[in-house]
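Q: Just a sequence and a predicted model for now, questions to come.
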Amino acid sequence: MHLFYTPDISGNEYIMNPDESKHCIRVLRLQKDDTIQLIDGSGGFYDAIIVNPDPKKTLIKITKVIREYQKRNHYLHIAIAPTKNIERLEWFLEKATEIGIDEITPLICERSERKEVKHERLQKVITSAVKQSLKAYHPQLNETVKYKDFIKGVSGPCFIAHCMDGEKIQLKDGIEPNGRYTILIGPEGDFTATELQLALEHQSRAITLGTSRLRTETAALEACFEINFLNR
């Protein structure tokens, strides 16, 4: 299966952008009348044939459309402090996309060692994982935001994972199936007591992800897995 990401697709015919056209014709060496598949990132899964195999603007014709392809029964938003080693964050984005996630927000906390991320690069990591795992939904990557600004705008069930002492619940005891969830994952040095208190004041619930001390990206992926598993 040759899968291409075409977020602006519409109508029965479509011209692929230069990057996808080049990959289609120069790399995969596909030709006229070959069959390909397309995803729009919003749940649309398309079968198509190549009409004009141009490496800069390949024209294709849609032959079949499936809407809400493999739509999940819940919505997961993880707000995560970017790791000092950006490759670890990229690893999380790749694996979380493969497992199933809807929204990611890079979160700048008091103990964050990394204050900036290259949004375009992270988008490419997500898009590649979407295509590799045959997902019709493309996770939304938000702009980097300060923790205090983010927590004040959270609505719906929100959970904060931290390593401090205190009362915590397991995710399985805190979620309702088929819901919308926001999970906060802190930096390598964890959230501060002040950040934890702010989250609790805004109706977030403290959670544990087990007895092991996990890296930031591992904790985020564990939360992603648990939410998907609990909604099966």
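A: Great, that's in hand.

Q: contacts and neighbour counts: CA atoms only from here.
A: Noted.

Q: residue contacts, Val117?
A: Val117 makes contacts with 82, 86, 144, as judged by Cα atoms under 8 Å, 6 or more residues apart in numbering.

Q: secondary structure class for it?
A: Taking DSSP: H, G, I helix; E, B strand; the rest coil as the rule, one finds Val117 in the coil state.

Q: Against Glu103, how distant is the residue most central in space within the chain?
A: Centroid-nearest residue in the chain: Pro139, 3.9 Å away (criterion: Cα atoms, centre = their mean). With the distance defined as Cα to Cα, to the nearest Å, Pro139 ends up 5 Å from Glu103.

Q: Quick check: buried residues in the helix or strand hosting Ala96?
A: Here Ala96, judged by DSSP states H and E, is contained in helix 86-99. Residues of helix 86-99 classed as buried: 88-99 (neighbour count, 16 or more other Cα atoms under 10 Å).

Q: and the comparison structure, right after this:
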Amino acid sequence: MHTFFAPDLAGSTYTLPEDESKHAVRVLRLGIGDAVELLDGRGGRYAAAVADANPKRCQLHITYHATVAPRPYFTHVAVAPTKNLDRMEWFVEKAVEVGVERISFLRCARSERRELKLERMEKIAISALKQSGQTWLPQLDELTDYATFVAAVLPETTFIAHLAEGERTALAQVAGAGSGCCVLIGPEGDFTPQEIALAREKGIRPVTLGASRLRTETAALAVVFTAQIMRDK
């Protein structure tokens, strides 16, 4: 069954945007009576049937609606985007497929990417939502300076994954505790000593993701996987 994203769905009918209408009618060859699925990104899953197969405004009739409650455990990854944007797009896609509630993008001292177009990331997240059947679209935050971000988080549920020497707790030991966690992942050159010190001053605890030295996007996805495993135990 074909799935469409309908963030503004309300009532018993829904009209697809023109680009989606054209895709549904001209590419997918959907006709009157054909069944489709709609996701609103807010927990809503809808069954619908094509009522008007117009390639400019394909109208759907809602036949069933169910709401999936948000997960009780909140996973938030704050990551410095890589210079190669394809790698960050890959992370967003896979993180949404696995299940993540929020992704923030950090501008760090060693960041090679200083700007980011969030619109492209949002499109990838929506595509991953439809592909995976997830019902909650994660919140995606604009690129934010590291110091500004750190000042606004709750230190008791925030952790920093870095490669500097010192005692660190395995993420698996803390990821499943409480109602959720936020984990900071640095750029390809890691966080600077000053950034690590700032996190420590704010009460943010260091964690390790294992013995391997991971790429930025791999480390960020490892956080999502670890949180998913621990909260499902």
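A: Thanks, I have it. Treat the numbers as computed from the prediction; the structure is a model and nothing was measured.

Q: ok so, going back, from the buried residues of helix 86-99 of the first structure, which is closest to Ile9 of the first structure?
A: Closest approach between the buried residues of helix 86-99 of the first structure and Ile9 of the first structure, by Cα to Cα: Thr97, at 21.5 Å.

Q: That closest one and Val130 touch, don't they?
A: Yes. At 6.4 Å, Thr97 of the first structure counts as touching Val130 under the criterion of Cα atoms under 8 Å.

Q: quick one, strands of the first structure?
A: Ranges of strands within the first structure are 3-5, 13-15, 35-39, 45-52, 59-66, 75-80, 103-108, 140-141, 145-146, 158-161, 169-170, 180-185, 205-208, based on DSSP state E.

Q: And those strands: which comes nearest Arg114 of the first structure?
A: With Cα to Cα as the measure, strand 103-108 is the member of the strands of the first structure nearest Arg114 of the first structure (7.8 Å).

Q: between that closest one and helix 86-99, how many degrees?
A: If you take axes from the mean of the first three to the mean of the last three Cα atoms, to 10 degrees, strand 103-108 of the first structure sits at 160 degrees to helix 86-99.

Q: I'd like to know which elements strand 103-108 of the first structure is packed against.
A: Here strand 103-108 of the first structure is seen to pack against strand 75-80, strand 140-141, strand 145-146, helix 147-152 when contacts are counted using 3 or more Cα pairs under 8 Å, 6 or more residues apart in numbering; DSSP states H and E.

Q: Pick the most buried one from those.
A: strand 75-80 (a mean of 22; mean count of other Cα atoms under 10 Å).

Q: From the chain's centroid, how far away is that strand?
A: Mean-position distance between strand 75-80 of the first structure and its chain equals 8 Å (Cα atoms, centre = their mean, to the nearest Å).

Q: Tell me how many other residues surround the aligned residue in the second structure for Asn52 of the first structure.
A: Counting by TM-score structural alignment, Asn52 of the first structure corresponds to Asp52 in the second structure. The number of residues packed near Asp52 of the second structure is 17, by other Cα atoms under 10 Å.

Q: Contacts only, for Asp52 of the second structure.
A: Shown in contact with Asp52 of the second structure (Cα under 8 Å, 6+ apart): 31-32, 58-60.

Q: Swap in 6 Å and give it another go.
A: By Cα atoms under 6 Å, 6 or more residues apart in numbering, the contact list for Asp52 of the second structure reads 32, 58-59.

Q: In CSV: the strands of the first structure, plus distance to Thr218 of the first structure.
A: Below are those laid out as CSV (distance: least, Cα to Cα, whole Å):
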stretch, distance to Thr218 of the first structure
strand 3-5, 28
strand 13-15, 40
strand 35-39, 29
strand 45-52, 31
strand 59-66, 34
strand 75-80, 11
strand 103-108, 15
strand 140-141, 19
strand 145-146, 21
strand 158-161, 12
strand 169-170, 16
strand 180-185, 10
strand 205-208, 13
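
Q: if I look at the residue nearest to the centre of the first structure, how far off is Leu30 of the first structure?
A: Taken as Cα to Cα, the span from Pro139 of the first structure to Leu30 of the first structure is 28 Å.

Q: again, but for Leu3 of the first structure
A: Distance of Leu3 of the first structure to Leu30 of the first structure, given as Cα to Cα: 12 Å.

Q: Name the residue in those two with the higher neighbour count.
A: Leu3 (20 against 17).

Q: okay but the more buried one is in contact with Thr35, surely?
A: No. Here Leu3 of the first structure does not reach Thr35: they are 10.0 Å apart, not a contact under Cα atoms under 6 Å.

Q: Could you give the number of residues near Thr83 of the first structure?
A: Using other Cα under 10 Å, Thr83 of the first structure has 22 neighbouring residues.

Q: For it, which non-adjacent residue is spatially closest?
A: Leaving aside its sequence neighbours, Thr83 of the first structure sits nearest to Leu89 (Cα to Cα, 6 or more residues apart in numbering; 5.9 Å).

Q: can you check Arg26 of the second structure too?
A: In space, Arg26 of the second structure is closest to Pro55, 6.7 Å off (Cα to Cα, 6+ apart).

Q: Test my guess that that neighbour contacts Ser21.
A: Yes. Distance between Pro55 of the second structure and Ser21: 5.0 Å, which falls inside the contact criterion (Cα under 6 Å).

Q: ok, the residue lying farthest from the centre of the second structure - contacts?
A: What lies farthest from the middle of the second structure is Ile32; by Cα atoms, centre = their mean that is 34.2 Å. Each residue near Ile32 of the second structure by Cα under 6 Å, 6+ apart is listed here: 50-53.

Q: where's it relative to His61 of the second structure, distance?
A: 10 Å.

Q: Isn't Glu158 of the first structure up against His202?
A: Careful, residue 158 of the first structure is Cys and not Glu. No. With contact defined as Cα under 6 Å, Cys158 of the first structure does not reach His202; the gap is 9.0 Å.

Q: higher neighbour count, these two?
A: Neighbour count, other Cα under 10 Å: between Cys158 of the first structure and His202, Cys158 has more, with 24 against 14.
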